[in-house]
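Participant: need a 3D model of the following:
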Amino acid sequence: MTTDPKTASVGQDRVRIDGPLKVTGTAPYAFEQPTENPAYLFPLTSTITRGKIRAIDASAARALSGVLEVLTHENAPKLLAKTDTELYILQSRDVHYFGENIGAVVAETQEIARHAASLVRVEYDTEQEDTRFRPEHPERYNPGKINTGIPADSKQGNVEQGLAEAAVTVDEVYATPYEHHNPMEMHSVIAEWDRERLDGVLGVLGERPHLRIHDASQGVSYERLMLLPLLGLLPQQVEISSPYVGGAFGSKGIPHAQVMLTVLAARLMPGRAVKYMLSRQQMFRSVGHRLTTHQRFRLGAAADGTLTAITHDVQQSSSRLKQFAEQTVNATRHLYAAPHRETSTRMVPLDIGPATFMRAPGEFPGMFAQETAMDELAVKLGLDPIELRLRNKPDTDPESGKPHSSHHLGECLKEGARLFGWEKRQAQPRARQEGEWLCGMGVAAATYPRQMTPPTKASVAFREGKYHVGIAAADLGTGAWTVLTQIAADALKVPEEDVVLHIGHTDLPLAFLAGGSTGTYNWGSAVMVAAVNFRDRYGLTPAEGDEAEGSAFFPDEAKKYMLDAYGAHFAEVKVSTVTGEVHVTRLLGVYDPGRIINPRTANSQFIGGMTMGISAALHEESYLDSRPGYGHVVNSDFAGYHIAANADVPDVQARWIEHPDPMFGPTGAKGIGEIGIVGVPAAIGNAIYNATGKRLRELPFTPAKLVE
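Facilitator: Alright, predicted model coming up:
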């Protein structure tokens, strides 16, 4: 990206374009999209964990004034291809997990729908269920491949030999719990069916069904592709919009059952929109979660700290209905050098709802294990944990042997140590105390890979003196409205005020979803190519209606390199000797993110990830009641499921070392949405050990674990 630095927009601090709309409450989210005379849906959900529906008595609900329809498996429209078992709902009497959608009531108001749902009586034939996660589960299995498409297992060298040759070893188990996303905007959807007239050269050819959806979605293009085969429709028959999304963290990456439930209900009421917004409690049932993990991590090292062996064996939960195999071992395969390496992934099948993406899926739980184990190794060696990481920084990718396109982890660690005052850290635990509080510092590395994405396109059109840039991207609060406008302005060589951005609609050029930290470099590349094509075709004086398209571009030579973002997290904590309470007093992240498009939105992304990391480290845990006949999350609200509040985040700062990486595309930007969270819990846990001498290997770090 080459622009005149005097007029460049990219790299400049810009206030969010959508900011005024959001702070004034005028940005229309999915549930607020204007609809005429809508009906409202409330779901019927299973109260057993596994079995079959014997009978449904909806007579009392149907008799209630204001009830328009009761949807069950008995009258639900038929779905076609069973391409996604999570979306293939109401097609049989089967129940797969507690809280599964088994029907819905549609009424004139939300209140009537909810009351009517309580009047429906369901009888079941129960079957033996299993919801208790245990690593030794007799049915655990090898998924073959994990979510990124790579093999579940890997092996290089001879691990047992590497461990035998080691002067020092670590062999420990680390665990992470179920977690739920809980964005501020609950999942919500509006669906409406109508008839679309087909015109031909000889006149009207007929009509066909047309479906319009407003959804809280991280990617409308991807959502439409998932819905089409189930509904048996062509792309032109489905229109989805999602211009504003009030947080997602992965939970809105793909459509979940509530979208199909609303679509099926609306199918019974053609011409009338049906609206549904989940309650906070319902968010814990059927829109995904972070799976739980049990990870055995082994390290072997020579006396000087050089690693001789790394093994990472993961057991993680999975829904029997739909597998979600996280790439928990991914960072272990690439971050540190060792001649002997082995990783494995096994899934534990349970009668629970499907898991889904949650900020930095796989890398987050995996790096908690890896970076805690590295700290334990540093303690055993009597070596500074930063120095241990620097001594094992690979010259090339340890698994593939490819060179790195850019690799500034060492720079992040060193700069972070300088900024954080690492030289003041006492290596001996319990060496610093202030009254009842023990104080300590910890560090962890961070990495997140470039994800491969399907083709992404953008368009540029000149209308009424403005350049209208279109791409079916999504802004989850990440700043896409702003940074894509900046990228377009520089590529077109015009002021930002001359660019009008259009996102979040399937009528726009196809774009990959907002996930995997791909948005800015993937969408930005497509916007840049479209802008260049526009200028090449029409020059600097386009005519009204001139338009051009372009696809995201990545250099062919990028295939020769390992492409990753890096970072380092530094945490300072104090721990009460009386209550075991943990306070994070300071948190610093230093990152290697390629080119920064907008410092303001980038800083927000980094700090947001770090705050979410504090939340996971100290509070977040979904308690699944695994007793027979239950199988639900018992703390399914903010009274029981704790997340970080302002008092938990007193001093969180982000810095970066800017080295544009052209292998990520013409923007030179890497991903930043998830690199901010991956190492945070390990850094906090390592700081707790430095403060107290007690090693915690299971998230979250609650007071009970420090006083027991």
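Participant: please count neighbours and contacts with C-alpha atoms only from this point.
Facilitator: Will do.
Participant: so who does Glu196 touch?
Facilitator: Contact analysis of Glu196 by C-alpha atoms under 8 Å, 6 or more residues apart in numbering lists Glu207, Arg208, Pro209, His210.
Participant: the structure of the following sequence is requested for comparison with the preceding one:
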Amino acid sequence: MRPLERVEARDKVTGAARYAIEYPVEGAAHVVAVAATIGRGEIESVAAAEVLAMPGVLAVLSCENAPKLNSVDDAELEVFQSRTVSYRGQLVAAVVAETLETAREAAARLRIGYRAEQHDVHLRDGQSGFRADVDQGDPEAALAEAAVSIDETYTTPAEHNNPMEPHATLAEWNEDGLTVHDSNQGSTTVRDTLAKVFDLDPAKVRVISPHVGGGFGSKGTPRPTAVLAAMAAREVKRPVKLAFTRQQMFSMTGYRTPTIQRVRLGADADGRLSAIVHEVIEQNSTVREFTEKTAGPSRIMYRAPHRRMAHRLVQLDVPATSWMRGPGETPGMWGLESAMDELAVTMGIDPIELRIRNEPETSPEDGLPWSSRNLVACLREGAERFGWTGRRAGREGRTLTGMGVASATYPVNREPNTATARAEPDGRFTVRIAAADIGTGARTALTLIAAEALKADPGRVTVEIGNSDLPKASLAGGSTGTASWGTAVHNACEALLAELDAPIPPEGVEVTVDTKEELESQEKYARHAFGAHFVEVRVDIDTGEVRVPRMLGVFAAGRIINPTTARSQLIGGMTMGLGMALMEESTMDLEFGDYLNHDLAQYHVPVCADVRDLEAIWLDEKDPHLNPMGSKGIGEIGIVGAAAAVANAVHHATGVRVRDLPITPSRLLPSL
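Facilitator: You can find the predicted model right below:
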């Protein structure tokens, strides 16, 4: 396929593309959420009278007057259904007013009485035992007998997604039901959830989300914004707009759990692994259980006959954890790839060679054949391009230099979807599917997939997405979007093309295809994307500051549908990996129970000045066992392993091994 610029690019740069609360609607009121100010306890009173007396205030919603909602799997969507406060920052009330300014002032004035209880927000080792997930062979005996072993603990802090567009909803009720413009990663899922919560026929709920300003997983599940906005709109009998503030997003929209990872590796004298043990402690809320499958990549990365991977969830009085780009693989490969580098250094083996020696012929997890696995090719291609062979730690004045490497992986999955393809008499085509483009370029990729299947120029194809009235679609998440939606689009367009032997009638020709049966009958293979990160660092020995002048990612991700947007996805992931390595850290206030640095002034993310020579390339990988396009997801593999590559480069430059992210001057400088 030839590269294609984003089909919605002009609309975005000219302001024609509208996001959730930008849609013009007459008579819209404004909602401002109120967060709990205790870490645990109960609501005893809500002093709404004073606030309701303010000019312009229309309503105050809380547990004292909220309508009854149906229960769903996510307790955070049961807005105002209980007096229980499970964490500081929990949504406990809301004010509806004529203007945003009035709503903000009223929310600040609203007094809520609490009965506070002692809270616990401190994740620490030794809180409880593990629950084993995978246990093969006898890893303890293998470690005891190993010629060389590594036993280290690696940690990651809580990290927040921080998409550019906050979580926001515009909600309106009318005789046809409920319509919401919502910032999410899947309009079908949000529609079905709202229908259940408000006891509606799904046909009476319409969710519109054609443009979404990022999500990184935080908008992958329905959020309280949609429920609260719908509740408020029904209460005041007019449209309402609601957007969480940046500070509220730190407690109300999910984040990546902090992890404590103990990684143990055993190897023979040649560096061939005999044992891998990856045990993880993670933080969990009392509101909702979510497991970050941190040890997951250790199941499939390297060959070892004796293995144990385990997770332990520690319930604390904290906000609910959730998806963040590369859930599981991102923190997990930090631990595993750091340990692999430590093993290589201990044994005096080149880190790339160590990985190649432990390349598995089939999936270590289940013995399935790989659909394709080109990790070794990524490592070798990257080594040649980056100048790895001649790498040496160096010093230029007060600057230490070094290089590091780490592997990357992400699973390849598909979800069932439905798509409709239509041919018009004028030679144009329209494809409809309720997919989501959260800035990834999905709309453009689907246009290319449709055009190829129809044997038509992309300019003749219009793809409609982001509306729950369209054929149902899975979420944008888990790097499944293009593969899942693309399969449905490809099959629908292929079926339509077969119907076009005769002239197209005035009413057009339309075909609808569902992929459920195809996915259920697919052959069993281990399907994963792989890659390798190469990093050069410069470390100031006086300040402990780490700079990354060069970063290269080499990926094997099947057929790349659109090189233009693919590169954006990969370097975007690599940039987030850089942030994970050097700056991103949500700091918990143990006394009060909330995150202290809850805005972009204090929670630092990479900016253009932090990124210099950043390059992402991909191999020409042909894999016939994936989907009709031969593609793998690329939205997340760019971040996986990146932090470990930075840390490994820092060790190469300085001889200092940092095992607790991020690598800040305060952690590095004392050892320089």
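Participant: got a PyMOL select line for the buried ones in the contacts of Glu196 of structure 1?
Facilitator: This is the PyMOL syntax for the buried subset of the contacts of Glu196 of structure 1, where burial follows 16 or more other C-alpha atoms under 10 Å:
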select buried, resi 210
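Participant: right, and out of the contacts of Glu196 of structure 1, which lies closest to Thr482 of structure 1?
Facilitator: Closest approach between the contacts of Glu196 of structure 1 and Thr482 of structure 1, by C-alpha to C-alpha: His210, at 32.4 Å.
Participant: element containing the closest one, please.
Facilitator: His210 of structure 1 belongs to strand 203-215 when elements are defined using DSSP states H and E.
Participant: now do that strand: which elements does it pack against?
Facilitator: Here strand 203-215 of structure 1 touches strand 188-200, strand 238-241, going by 3 or more C-alpha pairs under 8 Å, 6 or more residues apart in numbering; DSSP states H and E.
Participant: give me the angle between it and strand 188-200.
Facilitator: If you take axes from the mean of the first three to the mean of the last three C-alpha atoms, to 10 degrees, strand 203-215 of structure 1 sits at 170 degrees to strand 188-200.
Participant: enumerate every residue touching Asp313 of structure 1.
Facilitator: Contacts of Asp313 of structure 1 were listed using C-alpha under 8 Å, 6+ apart, and they are Gln295, Arg296, Phe297, Val329, Thr343, Ser344, Thr345.
Participant: what do you get if the cut-off is 7 Å, keeping everything else the same?
Facilitator: Listed by C-alpha atoms under 7 Å, 6 or more residues apart in numbering, the contact partners of Asp313 of structure 1 are Gln295, Arg296, Phe297, Thr343, Ser344, Thr345.
Participant: give me the element the residue opposite Phe664 of structure 1 in structure 2 once aligned is part of.
Facilitator: Superposed on structure 2 with TM-score structural alignment, Phe664 of structure 1 falls opposite Leu626. Under the criterion DSSP H and E, no helix or strand holds Leu626 of structure 2.
Participant: if we can go back for a sec, most tightly surrounded among the helices and strands packed on strand 203-215 of structure 1?
Facilitator: Ranked by mean neighbour count, these are led by strand 238-241 with a mean of 22 (mean count of other C-alpha atoms under 10 Å).
Participant: what range in structure 2 matches the helix or strand just after it?
Facilitator: Where DSSP H and E defines the elements, the next helix or strand beyond strand 238-241 of structure 1 is helix 257-267. Using TM-score structural alignment, helix 257-267 of structure 1 lines up with residues 224-234 of structure 2.
Participant: next: stretch 67-75 of structure 1.
Facilitator: Here stretch 67-75 of structure 1 aligns to structure 2 at residues 57-65, judged by TM-score structural alignment.
Participant: for the equivalent of Glu329 of structure 2 over in structure 1, which non-adjacent residue is closest in space?
Facilitator: Here Glu329 of structure 2 is matched to Glu363 in structure 1, going by TM-score structural alignment. Distances taken as C-alpha to C-alpha, 6 or more residues apart in numbering put Thr328 closest to Glu363 of structure 1, at 5.4 Å, once the chain neighbours are dropped.
Participant: secondary structure and distance to Pro255 of structure 1 for the contacts of Asp313 of structure 1 - can I get that in a markdown table?
Facilitator: As requested, the contacts of Asp313 of structure 1 are exported to a markdown table (DSSP: H, G, I helix; E, B strand; the rest coil; distance: C-alpha to C-alpha, whole Å):
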| residue | secondary structure | distance to Pro255 of structure 1 |
| --- | --- | --- |
| Gln295 | strand | 30 |
| Arg296 | strand | 33 |
| Phe297 | strand | 34 |
| Thr343 | strand | 31 |
| Ser344 | strand | 29 |
| Thr345 | strand | 26 |
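Participant: report the distance from stretch 193-204 of structure 1 to the chain centre.
Facilitator: Relative to its parent chain, stretch 193-204 of structure 1 has a centroid offset of 40 Å by C-alpha atoms, centre = their mean, to the nearest Å.
Participant: got it, and stretch 599-617 of structure 1?
Facilitator: Remark: stretch 599-617 of structure 1 is offset 13 Å from the chain centroid, using C-alpha atoms, centre = their mean.
Participant: quick check, nearest of the contacts of Asp313 of structure 1 to Tyr174 of structure 1?
Facilitator: Comparing these against Tyr174 of structure 1 with C-alpha to C-alpha picks out Gln295 as the nearest, at 5.1 Å.
Participant: that closest one contacts Tyr174, doesn't it?
Facilitator: Yes - at 5.1 Å, Gln295 of structure 1 and Tyr174 qualify as touching, with contact defined as C-alpha atoms under 7 Å.
Participant: now for those two: what residues contact both?
Facilitator: With C-alpha under 7 Å, 6+ apart, Gln295 of structure 1 and Tyr174 have common neighbours Ala369.
Participant: still on that earlier bit, the equivalent of the residue nearest to Glu363 of structure 1 over in structure 2 and Val318 of structure 2, how far apart?
Facilitator: Aligning on TM-score structural alignment places Thr328 of structure 1 opposite Thr294 in structure 2. Going from Thr294 of structure 2 to Val318 of structure 2 by C-alpha to C-alpha, to the nearest Å gives 19 Å.
Participant: the more surrounded of those two?
Facilitator: Using other C-alpha atoms under 10 Å, the more surrounded residue of Thr294 of structure 2 and Val318 is Thr294, with 30 against 27.
Participant: can you list contacts of stretch 219-226 of structure 1?
Facilitator: Contact partners of stretch 219-226 of structure 1, identified using C-alpha under 7 Å, 6+ apart, comprise 238, 240-242, 253-255, 472-474, 504-506, 510-514.
Participant: meant to ask about stretch 414-429 of structure 2
Facilitator: The contact list for stretch 414-429 of structure 2 (C-alpha under 7 Å, 6+ apart) reads 430-433, 460-462, 471-474, 480, 483-485, 488-489, 492-493, 496, 504-506, 508-516, 519.
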